[in-house]
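Asks: Next comes the sequence, and after it the predicted model I'd like to discuss.
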Amino acid sequence: MESKQAQVEATMRLAPVIPVVIIDDVKAAVPMARALVAGGTPAIEVTLRTPAALDAIRAITQEVEGACVGVGTVLHAEHLAAAKAAGARFAVSPGVSPKLLDAADDSDLPLLPGAATASEVMHLLERGYRFLKFFPAVPAGGTKLLGAWASPLPQIKFCPTGGISLSTASDFLALPNVLCVGGSWLTPADKLKAGDWAAIELLAREAASLKG
């Protein structure tokens, strides 16, 4: 568990923002990932929300030097196994269930599990998790809730995701218990569809320069 936690922490410290990506066309995966890496955001979460996701992860893993690609929207053991087989380096879940945590214990794929309440955070701490996704960040309470957790739960570090934008990311990054944020604004659907990789690289550069 400690080895996997160290891997999650290292991934969270690669850049201030982890791009959260929904890919409909696998042909867009490699040039998109190259643009994100060139812009300074090498940790990329490809969500399992489309049929192209696993093929996209496989392509990025094989073809994009410097990318640390992970799988998002992991809900059960089968997702973990498929992500590992595709070459993912980390997994992210919107929440947790006992079965998912048991599967994660048996897998060597590091998991960044989601939590939205103090009770969920405490449960995950009992299971050995010190690095968590706070989701959905803005609807669940935003910076006020995360800031309130910093004192009673100082050993937990978060990647808040959900409703965060370029203009609000720095507010989260300024919190002592936040290592990075997750954001979907780096890969907007219109830019992916148009193949505007220069625009995506620029968005990545803006995100990579953020400070708390």
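Replies: Yes, it's here.

Asks: Please make it C-alpha for all contacts and neighbour counts, starting now.
Replies: OK.

Asks: Quick one: list the elements packing against the strand or helix carrying V46.
Replies: Here V46, judged by DSSP states H and E, is contained in strand 43-47. In terms of contacts (3 or more CA pairs under 8 Å, 6 or more residues apart in numbering; DSSP states H and E), strand 43-47 is packed against strand 17-21, helix 53-63, strand 68-72.

Asks: got a list of contacts for the first one?
Replies: Right, the one you point to is strand 17-21. Strand 17-21 is contacted from outside by 12, 41-47, 72, 180-187, 207-208, using CA atoms under 8 Å, 6 or more residues apart in numbering.

Asks: Name the helix or strand for L203, please.
Replies: Per DSSP H and E, L203 falls inside helix 197-208.

Asks: Give me the helices and strands touching that helix, please.
Replies: Helix 197-208 is packed against helix 29-39, helix 189-194, with contacts defined by 3+ CA pairs under 8 Å, 6+ apart.

Asks: Mean neighbour count for these - can I get that in a markdown table?
Replies: What follows is the helices and strands packed on helix 197-208, written out as a markdown table (neighbours: other CA atoms under 10 Å):
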| stretch | mean neighbour count |
| --- | --- |
| helix 29-39 | 23 |
| helix 189-194 | 14 |
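
Asks: let's bring in a second model and compare:
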Amino acid sequence: MPSGTQKTDELLKIMQGQPVIPVLKIDRLADAVPLVRALARGGLPAVEITLRTPVALDAIRAVAADVPEAIVGAGTILNPDQFEEAVSAGARFIVSPGTTPSLIDAVASSPVPLLPGAITPGELMAAAERGYSLLKFFPAEQAGGAAFLKSLASPFAGIRFCPTGGIGAGNAADYLSLPNVICVGGSWVAPDGLVAAGKWDEIEALAAAAAKLQR
């Protein structure tokens, strides 16, 4: 078994549980718990809170403590130190936009699964050599979109993806119809304006619509 082999079973439970994983950028800590509660009520309990704001780790802690129905993950993890910080905060899965040997090495002994990013054939081959078959595809639209992902299905039949980046209600179905896509990541279910206004019912409705997308 390759060093750093992915915790595939744990990730599959999350990725197969819902067609869309909300990608959240939390600007105000007070929004974290009601936002994730609304998404969970709508049928999207697994969420990725990105480490793009100063309150991100505190938001993960709050959700882990106060929203037991949620599966909180951490995104935009770029190095081993951030991985450890996110896990300590309560993240149950980790998402990285790319894949590096140091990150793969660092997570090998952790029970928390990693979903790393890869786009090019060389990156996919390198990830596969380390035992990784579930990957993030980011930035999806800018990297070639559903057509590019479809072209990878045959030569990389053993690899499945969660594409993220530029995906919304209008094109999510294009990705979800592909045989090598398990789920998609997106922020359209939690628009900044609705979050800022605290319109949790409207966010719940967006989540409910996304949860019904066919794969």
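Replies: Good, I have the coordinates. Quick caveat: nothing in here was measured; it's all calculated off a predicted structure.

Asks: related to what we said a few turns ago, the strand holding V46 of structure 1 aligns to what range in structure 2?
Replies: On structure 2, the counterpart of strand 43-47 of structure 1 by TM-score structural alignment is residues 46-50.

Asks: how much does that stretch stray from structure 1?
Replies: For stretch 46-50 of structure 2, the mean deviation from structure 1 after alignment is 0.2 Å (mean CA distance after the TM-score superposition for structure 1).

Asks: rewinding a little: residues in structure 2 matched by the helix holding L203 of structure 1, start to end?
Replies: Helix 197-208 of structure 1 maps onto residues 200-211 of structure 2, going by TM-score structural alignment.

Asks: what comes up buried for the matching stretch?
Replies: Applying a neighbour-count criterion of 16 or more other CA atoms under 10 Å, one finds W200, E202, I203, E204, A205, L206, A207, A208, A210, A211 buried in stretch 200-211 of structure 2.

Asks: Wait, the fifth one touches G42, no?
Replies: Think A205 of structure 2. Yes. Applying CA atoms under 8 Å as the test, A205 of structure 2 and G42 come out as touching, 6.3 Å apart.

Asks: ok so, going back, can you tell which of the helices and strands packed on strand 43-47 of structure 1 is closest to S151 of structure 1?
Replies: Closest of these to S151 of structure 1 is strand 17-21, at 23.8 Å (criterion: CA to CA).

Asks: quick check: angle from that closest one to helix 197-208?
Replies: Strand 17-21 of structure 1 and helix 197-208 are oriented at 140 degrees to each other (axes from the mean of the first three to the mean of the last three CA atoms, to 10 degrees).

Asks: what's the helix or strand for G158 of structure 2?
Replies: Using DSSP H and E, G158 of structure 2 sits within no helix or strand.

Asks: how much space between it and G145 of structure 2?
Replies: G158 of structure 2 sits at a distance of 19 Å from G145 of structure 2 (criterion: CA to CA, to the nearest Å).

Asks: Neighbour count for those two, which is higher?
Replies: More neighbours surround G145 than the other of G158 of structure 2 and G145, with 21 against 12 (other CA atoms under 10 Å).

Asks: Identify the residues contacting the counterpart of that one in structure 1.
Replies: Mapped onto structure 1 by TM-score structural alignment, G145 of structure 2 lines up with G142. Residues in contact with G142 of structure 1, defined by CA under 8 Å, 6+ apart, are F172.

Asks: do A77 of structure 1 as well
Replies: By CA under 8 Å, 6+ apart, the residues touching A77 of structure 1 are K99, L100, A103, A104.
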